[in-house]
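Visitor: Need a 3D model of the following:
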Amino acid sequence: MKFKQKLMILGTILSATSFAGSIDYLSQQDAEYLAHPAMVGKIGVSGAYYNPAGLVWLEDGTYIQVNNQTHLKDYSMEYNGEKFKSDKASPAVPSVQIVKKAGDTAYFFHAGAIAGGGSVAYGGGIATFPEIVGSNPLFGLIGAEYVGGSTIHGQSYYVAFQGGIARKFNEAWSGAVGLRLVDAERKFKGEGNFEYNNLGGKLGSGKAKFDIDSERTAFGASGIFGLNYHPNNKFNLAMRYETETKLDFDNKESKLRKGFIESTGSSVLGDKFYDVVLGNPAIKQWMSEGSGRRNLPAVAALGASYKVAEKTTLLASGNYYFIKEAGDDLGNFDHYDNGYEVAVGVDYELNEKWTLMTGYQYTNTGANEKTYTDTDYVLDADMYSMGAKYKYNSQLDLMGTYSFVQYKTDKNLKDITYKKRVSAIGLAAIYKF
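Guide: Sure, this is the predicted structure:
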């Protein structure tokens, strides 16, 4: 059985979407993150991902947390007054955490989508198509224009399994070490149509068809290290470091050149269309020339929680992404700065049954106008979150959460404007044996 197929044991369909994190990373690894993204300093079953060293401070027992997130997405790009939109939702984004705590030791496991841009479907193509025509002298010479096409489908998800062990050093300090395995897949499929009219038709006219079906795959591993300081029941401080994940992508695509040659009826003209389109960075990364390393950068995370009153706990955390140091054969990260996130949150115990949660996060992706392409762009964002946890009984907790993410509108150097909005609903059940 293939590695990523094993996640189907969860009984759900993986369709991740990127709305928090930097580069390809997804920070929202469970439903609780959607209630307050300041998770790094918190002690709980979610620590199987966010704070593994803090798991030793749980009560003894075996815990299972099953999560699902539903993402409602509105992505758009605009060029020269023409808009291209994708509103394809991701109804099922599953993840699971398992923790076994006994004495001074805890074992942890987490499975989910660690990175990726999710699933999108742009009706009528993408803004790169008319931009290529408008900016290329050759297309101007032959009178080429983009006349539309079928929906462009994109999909990017990185399935991850991670596990490890946490151990108390003394009455205040604990540490953790773990291993993550990542199976990455990126797909780009669709069609677009161009028309050309050489010198008023004197040298021929016709159509040229953009037809692509690309799949990029890679497998990698990374180490996870954690420290936790828990001097009393009010204060907790935690740190997590993840090493860079080497991902050497193999790119398979065979239809693009053939489609241009067959539609124009000329190997010469077809190759000219192919060469011009291939020169665009939004397309080049999906061809065989796009094979090579696109590593996930190392990450450092720091967080704290403090119980300021009997019923109120304050949370704060941050993630830092070492993008500039990440291995990249394709130039994807050439103009990036290192990215970061800062988040705050509040837990309020309304009564013995209900806990209310809320939080905010700011994401600086490290991206800028030199980095954006239609098939690879990440935007800075503000994330607003809320949720509630219900203690059904001594063994079972239920959780419902919601986040709204407002992205910064931005343009690339080719004057293509990018916009995003995402709403997410999270549901979780936590059972203790």
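Visitor: From now on I want contacts and neighbour counts done on CA atoms only, so please keep to that.
Guide: Fine.
Visitor: State the distance from Ala343 to Tyr196.
Guide: 52 Å (CA to CA, to the nearest Å).
Visitor: now the helices for the stretch 251-400 of the chain?
Guide: Applying DSSP state H, counting those that start in this stretch to the stretch 251-400 of the chain gives helices spanning 256-264, 267-278, 281-284.
Visitor: so which of those helices comes closest to Thr243?
Guide: Thr243 lies closest, by CA to CA, to one member of the helices of the stretch 251-400 of the chain: helix 281-284, at 28.0 Å.
Visitor: Sequence B follows; please return its structure for comparison with A:
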Amino acid sequence: MKKTLLALLICSSYANASGLLLQEAVTANAGTAGAGDGVYTETATANWTNPATMSHMGEQKTTINTMALYLQMDYTDYGTDENLLRTPEGNASAETIMPSIGVFHVRQLNEKLHLGLNFGAVGGSSIEYGSDWDGANHLDKAFMSALQLNPSLSYQIDQNWSVGLGAQINYGMIEVSTTGFESDMGTDWAYGFNAGAMYQAERWALGLSYRSKLVHEFDDITATLTNEFEQINGTQATVGTKLIVPAIVDLSGNYDLTEQLTILSSVQFHQWSEFSETPVYNDALNLSGIYPAIDRDWDDVWKFAIGADYQLNSDWALKAGFSYETSPQDDPTKQWVDLPVGEQYRYSLGASTYWGTTRIDIFYEYADFGTMEIERTGEPYTQINGEFEGSIHFVGANFTF
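Guide: Okay, the predicted model is just below:
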């Protein structure tokens, strides 16, 4: 029963490896899997990744990103006995359809300064496994959303060089339930900054940017026990936990190979080693010394993306991209039901055209999370031995005017 409090560590897009940071919701060049976002200047969204890009966007630019995702997560139970591997008992499946929208605006203040105002979802998930799988006493269903306001300024040093600085104002929400536990909605504000620099040459560009770590302290959530034992059923407690959005370093570049073809690339560093553990606090059920935290022991993550933008004719441009992310944790004994993690592969296609003066970018992206094994059988209330397999389909349309 006490272990159910650990379900506060929900399957959130903060921390199911870097991919579920939902960078697709703030992609500047839709259809290239994020490649070159830190130097792209055709949409206002680029100033989210690198605020220095604003100096190369002209007098004014507004972009609205719209997107929907379909998440599929499947759990296959191996059983706790070697002779019972891959039996169907204890399996689970979860599906989620979720929309997202972001608004990004850039305006030139004077010859040297540009102002950016951005609002978007940096994370979000709604997932339900049900109550008939092996991990139901740890996670049944969960909801999480993280919204961010990101004002920024850029300064044009000369014709080639620009720098930028912004503020991150983050609002997070979580709600979770298990077979023996339900929480009210928990909310928290978190604050940070972002900065960047960009060099724009005639045929190529290079940008370097940084987003600081954000820490959400959810410390005042009302939880109700829904256990079958009458003596504790309905018992309430104030619980809390801590969730981290990692610091991100982005190095992006592009090169005009021909007048029609541009090659784009990005390398990102996500500092997930800060997510070494997740504490759990409560004021009624004493967990101190019993289950003080979930041991994550995550490694930092590297993301590599490459893409191409081809101007097919005067009306249409075609795009394609691919990215690969390293895994923060490959040890099955340190995986957990809320955040199964592994290597991630993304494949993306897109197209751009104009309707009058409005630029329209459409894209499709497939994210493959692969297979993530979990072996947690040596703890009280925990007999989980199996594997997760996950993927996300993204479809979106962005409008710039």
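Visitor: now what about the TM-score between them?
Guide: Here the TM-score for the pair of chains, by TM-score structural alignment, normalised by the length of structure 2, is 0.80; 354 aligned residues with a CA RMSD of 2.8 Å.
Visitor: still on that earlier bit, can you list the helices of the stretch 251-400 of structure 1 in a markdown table and add mean neighbour count?
Guide: A markdown table is the format used below for these (neighbours: other CA atoms under 10 Å):
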| stretch | mean neighbour count |
| --- | --- |
| helix 256-264 | 20 |
| helix 267-278 | 17 |
| helix 281-284 | 18 |
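Visitor: For those helices, please prepare JSON lines with the additional fields distance to Gly112 of structure 1.
Guide: Supplementary listing: these in JSON lines, determined by distance: least, CA to CA, whole Å:
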{"stretch": "helix 256-264", "distance to Gly112 of structure 1": "33"}
{"stretch": "helix 267-278", "distance to Gly112 of structure 1": "34"}
{"stretch": "helix 281-284", "distance to Gly112 of structure 1": "27"}
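Visitor: In structure 2, what residue corresponds to Phe404 of structure 1?
Guide: Matched to structure 2 by TM-score structural alignment, Phe404 of structure 1 sits across from Tyr366.
Visitor: so which of the helices of the stretch 251-400 of structure 1 comes closest to Gly54 of structure 1?
Guide: Comparing these under CA to CA, the one sitting nearest is helix 281-284, at 42.1 Å.
Visitor: Identify the residue range in structure 2 corresponding to that closest one.
Guide: Under TM-score structural alignment, helix 281-284 of structure 1 corresponds to no residues of structure 2.
Visitor: tell me what that helix is packed against?
Guide: If you count contacts as 3 or more CA pairs under 8 Å, 6 or more residues apart in numbering; DSSP states H and E, helix 281-284 of structure 1 packs onto helix 267-278.
Visitor: counting contacts, what elements does the helix it packs on pack onto?
Guide: Here helix 267-278 of structure 1 is seen to pack against helix 256-264, helix 281-284 when contacts are counted using 3+ CA pairs under 8 Å, 6+ apart.
Visitor: Which one of these lies nearest to Ile165 of structure 1?
Guide: With CA to CA, the closest approach to Ile165 of structure 1 among those belongs to helix 281-284: 41.5 Å.
Visitor: what's next to the closest one, contact-wise?
Guide: Applying CA atoms under 8 Å, 6 or more residues apart in numbering, the contact partners of helix 281-284 of structure 1 are 128, 277-278, 290, 373-376.
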